[in-house]
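In: quick check, what structure comes out for this input:
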Amino acid sequence: MVDEILSPCRNVCRVSAAGDLCEGCGRTLEEIGRWAAASDAEKRRIVSAARERLRESVRPESRHRPGEGGT
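Out: Next up is the predicted model:
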């Protein structure tokens, strides 16, 4: 039996300011729309890409903020 590819949806459905990405799961609106018809391979790709987008969105910025030291 093949394991089902579960949706990365977290029920935190908020569209980014740019209007193209769910801030809860990291999928694009296009990926969300085609999820039900996607093959298992496509679902794996979507999950992987969404996970990476979320990782990138929470990485600390390398810039110094005013008053935090640094030069």
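In: from now on I want contacts and neighbour counts done on CA atoms only, so please keep to that.
Out: Fine.
In: what about Arg44, how many neighbours?
Out: 15 (other C-alpha atoms under 10 Å).
In: also this sequence, please, to line up against the first:
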Amino acid sequence: MSIEAIKSPCIKVCAVDGETGQCLGCGRTLKEIGGWVQLGPEGREAVMAKLPERMDHLRALGKLGPVK
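Out: Now for the predicted structure:
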């Protein structure tokens, strides 16, 4: 039996912004972070597709996030 590693955008900077509800490290919400394993590959890819725009929004608000 093979276990495939679960891809995650986590960069170990776990701080959720109170205004947006998004992690300043990866852009996910607490609900998305907590349910990451249960989402399945398609669900995780759907969330991952939203993250670049979320991180750009956090930067535009002057929040800290990873540098591209």
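In: how about Gly33 of structure 1, what's its match in structure 2?
Out: Using TM-score structural alignment as the criterion, Gly33 of structure 1 maps onto Gly34 of structure 2.
In: any idea how far Cys23 of structure 2 is from that match?
Out: 12 Å (C-alpha to C-alpha, to the nearest Å).
In: who has more neighbours out of those two?
Out: Taking other C-alpha under 10 Å, Gly34 of structure 2 and Cys23 do not tie; Cys23 has more neighbours (23 against 11).
In: now do the contacts for the more buried one.
Out: Val13, Cys14, Ala15, Val16, Asp17, Thr29, Leu30 (C-alpha atoms under 8 Å, 6 or more residues apart in numbering).
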